[in-house]
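Student: quick one, fold the following:
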Amino acid sequence: MEELHCIGCGSVLQSHDPKKPGFIPSSALAKSDEDIICRRCFRLKHYNEILPIEVTQDDFYEIISNIGETDSLVVMIIDIFDIEGSLIPQINKLTNHNDCVVLVNKRDLLPKSVSERKLLHHLRKILADSNLRPLEIFIMSAKRYHNIDTVMEAISNISGNRDIYVVGATNVGKSTFINTLLKSYAASSNDIITVSEHMGTTLNVIKIPFDHNYIIDTPGIYNDHQIGNYLSPESLKIITPKKEIKPRSFQLNPQQTLFINGFARIDFVEGPWTSFICYFAPMIKIHRTKLSNADDLYKNRRFDVLKYPLQEESFALIPHQLQIPTGKHDLILPGLGFITIIGPAKIIAHVHQKTMPYIREALI
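Tutor: Just a heads-up that it's a prediction; the model follows:
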């Protein structure tokens, strides 16, 4: 019997194990049609509820490494709001050095005044530092259709008659991008691939005929240092921006602290009075206090004042000492956002134990 696949996540449909990908009750499977979806995708689509399933990180890497056995165009999507956190530096090796185009998604999250020329300059440097040298780099917004026509024309010309594999870390917008293409160029009025804010929605490859070849959606690769991998769905909603980020500016003296909800803490230890311009999702609350009060506040008021992520019992903040050079630089809190600081400044960034803060030239 021919295998049937869930049109939403790509899993092989099966009725024997509810904990495995692709589960669907046998009664529903008997009524199947070409648009059938598994129980997990059904619950996700209609109730925004994600059911736990057993998929390992090795499963994802094995799927991606199969691209290396083909002659294809690899389209890697990264998140403009979490550039370094959503990179896959090993993508060239995993795909056996197939041609690669990089799409930088979610342009709509940054202020409209930001120069795309300046963004591209920074992006080329960041990619080069990770030994990534794509044929082309494009800035786009799959959700808002920004630059989609240019992107589609470019990847169509570059791919020729080759298949196009869309790859990326979890939650960068791969499935949203493919749905946008289908709506724009294939007269599709509805989302075909399941899209959600939850990490790891796509579980297997989803192969869609397009022109004379296929566009193939792949599962998102888990980067261990993405904070979203360690948060509950409720906390993930808080940290995930859905519209243009409005900068929030704080003028700080040394010996002051900023709490980013309970997700992170930034101590301004030494330096002249300066600006901390924060770029985080609107639902994230920023609380300023004296450094001398910070420990007590975190210990005794984190659940009410700081809105500590309640369901993350193992959530712990680890301090990292950093020196902001003279001039304008960004302090990156992977998966959360960034703070533009005018240095020099000595800071201590307290972040989730699996993530690592770092400094880059100011993006904005």
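
Student: contacts, neighbours, all on C-alpha from now
Tutor: OK.

Student: which residue ranges of the protein form strands?
Tutor: Using DSSP state E, the strands of the chain run over 73-79, 100-105, 136-139, 164-168, 206-210, 213-217, 248-252, 256-260, 264-270, 274-280, 286-290, 317-333, 337-352, 358-361.

Student: closest to residue 297 out of the ones you listed?
Tutor: strand 286-290 (8.7 Å; CA to CA).

Student: got the strands of the chain as CSV, with distance to residue 228 and mean neighbour count columns?
Tutor: Converted to CSV, these look like this (distance: least, CA to CA, whole Å; neighbours: other CA atoms under 10 Å):
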stretch, distance to residue 228, mean neighbour count
strand 73-79, 13, 26
strand 100-105, 17, 24
strand 136-139, 23, 20
strand 164-168, 15, 26
strand 206-210, 24, 17
strand 213-217, 21, 20
strand 248-252, 22, 14
strand 256-260, 15, 22
strand 264-270, 13, 21
strand 274-280, 14, 21
strand 286-290, 19, 16
strand 317-333, 12, 18
strand 337-352, 10, 22
strand 358-361, 18, 16
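
Student: which one of those lies closest to residue 145?
Tutor: Smallest distance to residue 145 across the strands of the chain (CA to CA): 10.3 Å, for strand 100-105.

Student: which strands and helices lie in contact with the closest one?
Tutor: The contact analysis (3 or more CA pairs under 8 Å, 6 or more residues apart in numbering; DSSP states H and E) places strand 100-105 against strand 73-79, strand 136-139.

Student: what distance do you get for the residue nearest to residue 53 when sequence neighbours are not counted to residue 57?
Tutor: Excluding its sequence neighbours, the residue lying closest to residue 53 (CA to CA, 6 or more residues apart in numbering) is residue 19, at 4.9 Å. Residue 19 sits 16 Å away from residue 57, going by CA to CA, to the nearest Å.

Student: and for comparison, fold this next one:
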Amino acid sequence: MNEQQLSQTARSCAGCGVQLQSERSDLAGFLPESALLRDPVICQRCFRIRNYNEASSVAVDQDDFLRLLSSIGSTDSLVVHIVDLYDFEGSLISGLQRFVGNNPVLLVVNKIDLLPKAMNVNRLRNWVQKQAKAEGLRTVDIVLCSAKRNMGFEHVIDALERYRGDRDVYVVGATNVGKSTLINRLIRDYSDMERELTTSRYPGTTLDAVHIPLEDGKAIIDTPGIVYTTRMTEVVPRSFLGSLLPDKPIKPLVYQLNSGQSLFIGSLVRFDFVEGDRQSFTLYISNALNVHRTKLERADALYEDHRGELLGGPTREELEEIPAWTRHSLRVPRGSNKDLFISGLGWIQVNGTNGAMLDLYAPKGVKVMLRDSMI
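Tutor: Have a look, this model is predicted:
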């Protein structure tokens, strides 16, 4: 949308007040230029909510998002924090508790459909509770669900009824956690959308949230998703996201490795088993990614000659736009059960208990860590 067009019509959305733009459909305020003559002029996100009971995800940078979180602390609300089980540490909002004050936090863990069906749900809930506590997050409850597959959503509704009381509900989360899918379900099952959209503009920021009215006069406040650049999903070309993000249950890949062997995961990550007894490693990653095993002594030459081709992943030209690798040297203690977590990609479960020395090469800035095994 050019300046002349904007001067002839509204510069802000009549539904949520956000500044309008037509360059980026994934950012707040987007509307196609063909919708410029619509009366009233509203962004695509508000149009979908108003006409189709459907919200789309938008994103903001961390500074704007933290200012919004700070404003929640002065309200009396239920905070629903949606995280992606597949990228748990990468999608958990660090320090959320100090921003939302004494407001109760309901942790909704989405995408459980991606894990093997034999997964013990109670064990998984205990793991989530432990990880959340380690991050300083106090929760009134934890709900596991898959908004996309309609698994466990009734438990989300039950939890909202149990903990909301006479409060508004703020829904917060990172991008790509399935927040918009869950919001869409809430709109259909929990809201009276015959009422007009209202605008929420917070002091000190240009960020706008959308109020979705409830029958008792309160609202679900849909906040834009925060972008964490520490996730692989923010590093790879957008055209490659379909291969990186699984959309059906993962089939774990098990590799028996001797020390001195390496695995390449789609030209994006290199995993070296540097030292330790022969043991197995289980990869929980998208099954659309190529995995290639080689000897450690050949790994450098193999990557140089075949990245983006034999090794799979983004093309050689696209890889040039991705930050150079950083090496993470990690020691797995004896007698421990650990995952090597790569944010936005998945994780590698270390199945031996005799300890191991590992090197993991990933694009600079991508979060890599050892954690207690999820499975």
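
Student: can you give me the TM-score here?
Tutor: Put the two chains on top of each other and the TM-score (TM-score structural alignment, normalised by the length of the first structure) is 0.84; 339 aligned residues with a CA RMSD of 3.1 Å.

Student: could you dump the strands of the first structure to JSON lines with distance to residue 227 of the first structure?
Tutor: Listed next are the strands of the first structure as JSON lines, based on distance: least, CA to CA, whole Å:
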{"stretch": "strand 73-79", "distance to residue 227 of the first structure": "14"}
{"stretch": "strand 100-105", "distance to residue 227 of the first structure": "19"}
{"stretch": "strand 136-139", "distance to residue 227 of the first structure": "24"}
{"stretch": "strand 164-168", "distance to residue 227 of the first structure": "16"}
{"stretch": "strand 206-210", "distance to residue 227 of the first structure": "26"}
{"stretch": "strand 213-217", "distance to residue 227 of the first structure": "23"}
{"stretch": "strand 248-252", "distance to residue 227 of the first structure": "22"}
{"stretch": "strand 256-260", "distance to residue 227 of the first structure": "13"}
{"stretch": "strand 264-270", "distance to residue 227 of the first structure": "11"}
{"stretch": "strand 274-280", "distance to residue 227 of the first structure": "14"}
{"stretch": "strand 286-290", "distance to residue 227 of the first structure": "18"}
{"stretch": "strand 317-333", "distance to residue 227 of the first structure": "9"}
{"stretch": "strand 337-352", "distance to residue 227 of the first structure": "7"}
{"stretch": "strand 358-361", "distance to residue 227 of the first structure": "14"}
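
Student: so for residue 38 of the first structure, which of the ones you listed sits nearest?
Tutor: strand 206-210 (13.6 Å).

Student: residues contacting residue 119 of the first structure?
Tutor: Counting by CA atoms under 8 Å, 6 or more residues apart in numbering, residue 119 of the first structure touches 363-364.

Student: that one maps to what in the second structure?
Tutor: Taking TM-score structural alignment, the alignment pairs residue 119 of the first structure with residue 124 from the second structure.

Student: now its match: how far from residue 112 of the second structure?
Tutor: 10 Å.

Student: now swap in residue 314 of the second structure and tell me
Tutor: In terms of CA to CA, residue 314 of the second structure sits 27 Å off from residue 112 of the second structure.

Student: can you tell me which of the strands of the first structure is nearest to residue 183 of the first structure?
Tutor: Among the strands of the first structure, strand 206-210 comes nearest to residue 183 of the first structure, with 12.0 Å by CA to CA.

Student: in the second structure, what range does the closest one match?
Tutor: By TM-score structural alignment, strand 206-210 of the first structure lines up with residues 210-214 in the second structure.

Student: how far out from the middle of the chain is that stretch?
Tutor: Stretch 210-214 of the second structure sits 23 Å away from the centroid of its parent chain (CA atoms, centre = their mean, to the nearest Å).

Student: and what of stretch 67-79 of the second structure?
Tutor: Relative to its chain's centre, stretch 67-79 of the second structure lies at 21 Å (CA atoms, centre = their mean).

Student: for stretch 265-274 of the second structure, same thing?
Tutor: Distance of stretch 265-274 of the second structure from the chain centroid (CA atoms, centre = their mean) equals 22 Å.

Student: joint contacts of residue 124 and residue 112 of the second structure?
Tutor: Common contacts of residue 124 of the second structure and residue 112, defined by CA under 8 Å, 6+ apart, are absent altogether.

Student: which position in the first structure aligns with residue 358 of the second structure?
Tutor: Under the alignment (TM-score structural alignment), residue 358 of the second structure maps onto residue 347 of the first structure.

Student: ok, now which ones touch its match?
Tutor: Counting by CA under 8 Å, 6+ apart, residue 347 of the first structure has contacts 266-270, 321-324.

Student: how about residue 337 of the first structure?
Tutor: Residue 337 of the first structure makes contact with 81-82, 278-281, according to CA under 8 Å, 6+ apart.

Student: okay, the nearest residue to residue 205 of the first structure once chain neighbours are set aside and residue 161 of the first structure: tell me how far apart.
Tutor: Closest residue to residue 205 of the first structure apart from its sequence neighbours, by CA to CA, 6+ apart: residue 218 at 4.6 Å. Taking CA to CA as the criterion, residue 218 of the first structure is separated from residue 161 of the first structure by 19 Å.

Student: what does residue 178 of the first structure give?
Tutor: From residue 178 of the first structure across to residue 161 of the first structure, the span is 18 Å (CA to CA).

Student: tell me which of these two has more neighbours.
Tutor: Taking neighbours as other CA atoms under 10 Å, residue 178 of the first structure and residue 161 compare with residue 178 leading, 20 against 15.

Student: the more buried one -> the second structure?
Tutor: Using TM-score structural alignment, the equivalent of residue 178 of the first structure in the second structure is residue 183.

Student: hmm, its match is touching residue 222, no?
Tutor: Yes - Residue 183 of the second structure lies in contact with residue 222 (CA atoms under 8 Å); the separation is 7.4 Å.

Student: for the strands of the first structure, which one sits closest to residue 242 of the first structure?
Tutor: strand 274-280 (10.8 Å).

Student: give me the mean deviation of the closest one from the second structure.
Tutor: Superposing on the second structure places strand 274-280 of the first structure at an average distance of 0.8 Å from its equivalents, by mean CA distance after the TM-score superposition for the first structure.

Student: just tell me the aligned range of that strand in the second structure.
Tutor: Counting by TM-score structural alignment, strand 274-280 of the first structure lines up with residues 279-285 of the second structure.
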